[in-house]
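Trainee: predicted model and sequence below, questions to follow.
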Amino acid sequence: MTNQWKKGTICIQGGYAPKAGEPRVLPIFQTATYKYDDPDQLEKLFNLGAEGHLYSRISNPTVGALEEKFAKLQGGIGAVATSSGQAALLYAILNICSAGDHVISSASLYGGTVNLFTVNLKKMGIDVTFVDPEASQEEILSCAKDNTKVIYGETIGNPGLDILDFDKFAEVARKLEIPFIVDNTVGTPYLCNPFEHGANVVVHSTTKYADGHAQSIGGIVVDGGNFNWANGKFKDFTEPDASYHGLRYVESFGNAAYITKLRVTLGRDLGACQSPFNAYLTNLGLETLHLRMERHSQNALDLAKWLEKHPKIRWVNYPYIETSSQYDKAKKYLKGGGSGLLTFGINGGIEDAKRFAKSLNLVALVVTLGDVRSCLLHPATTTHSQLSEKEQIASGVTPDLMRVSIGVEDIRDIISDFEQALESI
C-alpha cells in the first residue's frame, strides 16, 4: 500500500512504521554501536551475509529511516545519507571512478562542485571535461574517451538556473553505456524525479530544501537501480572484492549493487556518515517539503514578475517566467513550480548591488539556499569566487548576478523589502 502513496504522504509517513507501543515519531538512536548475543550473527553482519546495524558509521536506525523515506520520495531503490552534499557527490563519483578515469559534466554547476572536479578529483587522477549545457548531443559525445565512466549535471544549475536537458544527456549516457548522475538539490524530489528522465543516480545536499531550516548539514546518494553494472565497463561491481572475501556486488545484490557497494566500502573506509541527530532534523524538515516547495516556487515566481517591471532592474532570470530561455524545459521536467532560486542584475553595477544588499532588512545576506527564510548572495565574490572569470561565465555567473533564495514568508513583505532597498540606490 505504501508504494501507492503520493509524495506529500511519503514526506510525512514514509521510512518509519512504528509497531504497537513504539514511538509514533521517529526517535533519535544516538548510538555508535549495537549489542549482539550471538558471535555467529555478528560475523555474518561483517561479511554482508545478514541485515542489521553493526556500527553507526555504516548504518543507524534513525539515519536508515531517513534513507528509506528519501529513496521512496525520489523513486529510487535505496539511499545512503552522508555528512554533507559534497560528501554525497564525492561518494557518488568515487563509487564508479578511480585514478585514470574520466567524467563528462555540464558546466552549469555550483562553485564548490567545480572546485571538487577541477582540483581534488584531478589530484585523485580523475579527469573532468565540462560541456556547455546547450551543446548538441554530437558535441557532448565528441568529448567522450575510452575511459569515460560518468556523465553528470544539475537539475537546476546553481546559480545559472539552466534546466538540465535530461533527454539529451540521458541519451548520451545510453550511447556510451555509462551512468548518468544528477544533482537534484534545487529541483528537490517534490518538483522533479530525474529517474523518470533517464538518470541512474541522484545526489542531494539535504542541507538545503530537504532540511529546509538551515539547521543540519547533510547529503544523500539515491540509487535508481536501473543501470547495468555488468556491461563489462565496471569491473569493481563484477569482480571479487578482496576486502569481503571475494564477494561480487552484482552477483550478490543485483540491481542494488551500486548503493550497497557505496555503503560498505566508501562508507566504511572514508567515514563521511550523517549523524543520527542531523538525520532526525532532516527527517522533520522533509515532513513539510511538499508544502514548502509550493510556497517557495510561488513566492519566487511572484517576485520575478515584480522585478521584471522595476526600472532599476536590468534583467531577471527564473525558469518559470515565460521570458526565460529555460521556460519550456522547466515546464517539461519540473512539476508544479520552478523551485525557490531566482537571479537578477541591478542597473549601476557592483557598487549599487552592494548598497542594495546592505539596505535589505527582511532578506538576509547568507551563504546558503533552500531555507524557509529568504536570503541573498553575490556568487561572483562568494560561492564562485575561487573560479576564474571564464569558469564563472561557464557556470552562469556574471559580475552583476545576484542570487536570491526565496523563503516562505508572506510575499508582500518580501516585495516591500526589495522595494525599499531599491529606493536606496
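Mentor: Looks like it arrived, so ask away.
Trainee: can we go C-alpha only for contacts and neighbour counts from here?
Mentor: Fine.
Trainee: continuing past the helix or strand where Ala81 lies, what's the next helix or strand?
Mentor: Here Ala81 sits within strand 78-82, counting by DSSP states H and E. Remark: after strand 78-82, the chain's next helix or strand is helix 85-94, criterion DSSP H and E.
Trainee: which other residues reach that following helix?
Mentor: 81-82, 112-113, 150, 181, 183, 201, 203-207, 217-221, 262, 266, 272 (CA atoms under 8 Å, 6 or more residues apart in numbering).
Trainee: repeat that for stretch 237-252.
Mentor: Asn47, Leu48, Trp229, Ala230, Ala256, Ala257, Tyr258, Thr260, Lys261.
Trainee: next up, a structure to set beside the first:
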Amino acid sequence: MANDSKKKEYRFDTKKLRAGYDPKEHNYAVSPPIYQTTSFDFRDVEHAKALFGLRELGNLYTRVGNPTVAVLEQRVAALDGASGAIALASGMAAISYTLLNVAEGGGRILTSPYLYGGSTDSFKKVYPKFGIHFDYAKNLENPEKLAEEIKPDTKAIYVESISNPSGVLLDIDAIAEVAHAHGIPLIVDNTVATPYLYNPIAHGADIVVYSATKGLTGHGNVIAGLVLESGKFNWQSDKFPHFSEKLYTLRDIHENNRSYLEVFPEFPFTARIRFNYLNYFGAALSPFDAYLVLIGLETLSERVAKQVKNAEILAEYLKNHKYVEWVRYPGLKESPYYELAKRDFPKGAGGLLAFGFKGTTAQREAFLDAVELFKYHVNIGDARSLIVNSPQTTHSELEPDEKKIADIPENLIRISAGLEDPEDLIADLEQAFEKAYV
C-alpha cells in the first residue's frame, strides 16, 4: 500500500511504534487487530465496481490486501521513506517478484557476487529460464569503472547493503549514480542492516527488499518479505515498456484502458507487483504473520543496537584468538570497509560477523557441535545468538568457483549476534574452542 503516514513527521523510534495505524479506524484497539478473513463485504454494487476497477483502494480479498498487512506495509514504508510498499510471504518472494517485475520480458541484471547463497543459486537455476540473466560485477568496489559492465539490455543493478556472510560494504551512493546515469534502477537488499542502521533510499536506491524473517522481526517465529520503492525512478522508459502498457483491468469509469503509471503514479512498482505477481502467483503474507512482524518492529532499535554492540565485542575477542585465522566485521578498524562503515553506518555495521576457523574440518565440526549457548542453525537477526558454517549450509549451493568469486573460504563460520550477555557468549565460544582442540 502507499505510505500515508506523512500527516505529521515523527522520528524513527516513534514511527516504528505508530506509523500506518490509527486506532480510531480499528475500534480503538491499541494493538493492530489481526483481520483473519479471506474476503470483505462490499458496501454495494458500485463499491465492488470501484474496487475491481482499481478506482478505489480498499479491502477486497486477503490475497492482494488486508488491513493488518497494510499497517505493516505503511509502517515499514515510513521507516524507509518509501512511497509504497508491499508485504509478501517470504524474503525470496520479495526478491523474485522484484526481479520479475523489473526485467519482465527478458534482460540482464548486473549484480554483486557477495550475496545470500539462495539468491545466487536462484539466479543461475531459475531466472534464465524466464529470459533473465545475471552478470556478476567486477567493479562494484570501483564504481567509476562500473559503467563499463552495463549492457544495452541491463535492466537493474542488484546488491546487498551489508553482505551475508562476509559483511562486505559498498558505496551505494556512487553505484546509484552510475545506475541512474544509464536509466536503470538500483535494487538493494537491506535485510542485514534493517532500516534502523541504513536507509538505502536516502543513499539513492530505487527499490529495497527485505527478508522480514530476519532482523525486522527478530524472534525467529515468522517467514515474511517486503518490497519498497522510492517513488523517484522514471519507469516511463523504453527499457520498461510494461509499466506504460494500457490494460483493461485498469480502465477508468469511461472504459478507457490505463497503465500502472497513470493509475499509481506515486508507487507504480509495488502496485504492479500487487496486482500482477501477488495476485496471480499468490505469495500472500497472512494477517497473523503480519501481526508478528509488527510486534517485532516495536523493539527494532533496541534489539539491533544491542546486537551491534555484541557483534563488536565478539569481533574484538575473536581477532586475536589463537584458533582464529581472520575476522570479518565492517566495524573493526582492520576491516577494508571500516571507513565506509563510519560514513554510512553511524549506528553500527550490523550484528553479523564471520571468522576463519584455524584447524581441520573435524576440529571445525567439533567446535560447532560443542557450542551450548549459541544456536546452530541458518537464520540471522534473531534475539538469540546463532552460529553456522555458511560454506556447508547457507551457501552450500555455490560451486567452488562461485565461492571463490564470493570470497567464501571453506573455513568460514558465521555468527549472528543476539541479545545475551557478551561475556556468556565469549565463555561459550571459548569452551567450544577448547573441546575442539582436545
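Mentor: Cool, the structure landed. Note that the coordinates shown come from a computational prediction; the quantities given were computed from them, not determined experimentally.
Trainee: quick revisit: next step: the contacts of stretch 237-252 of the first structure restricted to strands.
Mentor: Applying DSSP state E to these, no entry is found in strands.
Trainee: let's have those in JSON lines, adding distance to Ile93 of the first structure and neighbour count.
Mentor: As requested, the contacts of stretch 237-252 of the first structure are exported to JSON lines (distance: CA to CA, whole Å; neighbours: other CA atoms under 10 Å):
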{"residue": "Asn47", "distance to Ile93 of the first structure": "24", "neighbour count": "14"}
{"residue": "Leu48", "distance to Ile93 of the first structure": "23", "neighbour count": "15"}
{"residue": "Trp229", "distance to Ile93 of the first structure": "14", "neighbour count": "23"}
{"residue": "Ala230", "distance to Ile93 of the first structure": "18", "neighbour count": "17"}
{"residue": "Ala256", "distance to Ile93 of the first structure": "16", "neighbour count": "19"}
{"residue": "Ala257", "distance to Ile93 of the first structure": "15", "neighbour count": "22"}
{"residue": "Tyr258", "distance to Ile93 of the first structure": "11", "neighbour count": "26"}
{"residue": "Thr260", "distance to Ile93 of the first structure": "14", "neighbour count": "22"}
{"residue": "Lys261", "distance to Ile93 of the first structure": "12", "neighbour count": "21"}
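Trainee: let me know the closest of these to Val404 of the first structure.
Mentor: Of all these, Val404 of the first structure sits closest to Tyr258, with 35.8 Å by CA to CA.
Trainee: quick check: the gap between the residue nearest in space to the middle of the second structure and Ala156 of the second structure.
Mentor: Compute the mean C-alpha point of the second structure, and by CA atoms, centre = their mean the closest residue is Tyr210, 2.0 Å away. For Tyr210 of the second structure, the distance to Ala156 of the second structure (CA to CA, to the nearest Å) stands at 17 Å.
Trainee: which residues of the stretch 1-150 of the first structure fall in strands?
Mentor: Counting by DSSP state E, counting those that start in this stretch, the stretch 1-150 of the first structure has strands at residues 78-82, 102-106, 127-131, 148-154.
Trainee: will you turn these into a markdown table that also has mean neighbour count?
Mentor: Compiled in a markdown table, the strands of the stretch 1-150 of the first structure are given as follows (neighbours: other CA atoms under 10 Å):
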| stretch | mean neighbour count |
| --- | --- |
| strand 78-82 | 29 |
| strand 102-106 | 23 |
| strand 127-131 | 20 |
| strand 148-154 | 25 |
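Trainee: what's the neighbour count on the residue mapped onto Thr68 of the second structure from the first structure?
Mentor: Under the alignment (TM-score structural alignment), Thr68 of the second structure pairs with Thr62 of the first structure. Applying other CA atoms under 10 Å, we find 25 residues neighbouring Thr62 of the first structure.
Trainee: same question, Lys15 of the second structure
Mentor: Here the number of neighbours of Lys15 of the second structure (other CA under 10 Å) works out to 21.
Trainee: wait, it sits on Asp80?
Mentor: No: applying CA atoms under 8 Å, one finds Lys15 of the second structure not in contact with Asp80, separated by 10.2 Å.
Trainee: nearest residue to the counterpart of Phe367 of the second structure in the first structure other than its sequence neighbours?
Mentor: Counting by TM-score structural alignment, Phe367 of the second structure corresponds to Phe356 in the first structure. Spatial nearest neighbour of Phe356 of the first structure, excluding adjacent residues (CA to CA, 6 or more residues apart in numbering): Ala421 at 5.3 Å.
Trainee: so which strand or helix has the corresponding residue of the second structure for the one you found?
Mentor: Here Ala421 of the first structure is matched to Ala432 in the second structure, going by TM-score structural alignment. Using DSSP H and E, Ala432 of the second structure sits in helix 422-436.
Trainee: okay, buried residues for that helix please.
Mentor: Pro422, Leu425, Ile426, Asp428, Leu429, Glu430, Ala432, Phe433, Ala436 (16 or more other CA atoms under 10 Å).
Trainee: residues in contact with that helix?
Mentor: 310, 313-314, 317, 323, 363-364, 366-374.
Trainee: same deal with stretch 276-284 of the second structure?
Mentor: Thr62, Arg63, Val64, Ala87, Leu88, Ala89, Ser90, Ala93, Tyr97, Asn101.
Trainee: now that stretch: which residue numbers in the first structure?
Mentor: Going by TM-score structural alignment, stretch 276-284 of the second structure sits over residues 265-273 in the first structure.
Trainee: any chance of the strands of the stretch 1-150 of the first structure in TSV, plus distance to Leu334 of the first structure?
Mentor: As requested, those are arranged in TSV below (distance: least, CA to CA, whole Å):
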stretch	distance to Leu334 of the first structure
strand 78-82	22
strand 102-106	19
strand 127-131	22
strand 148-154	13
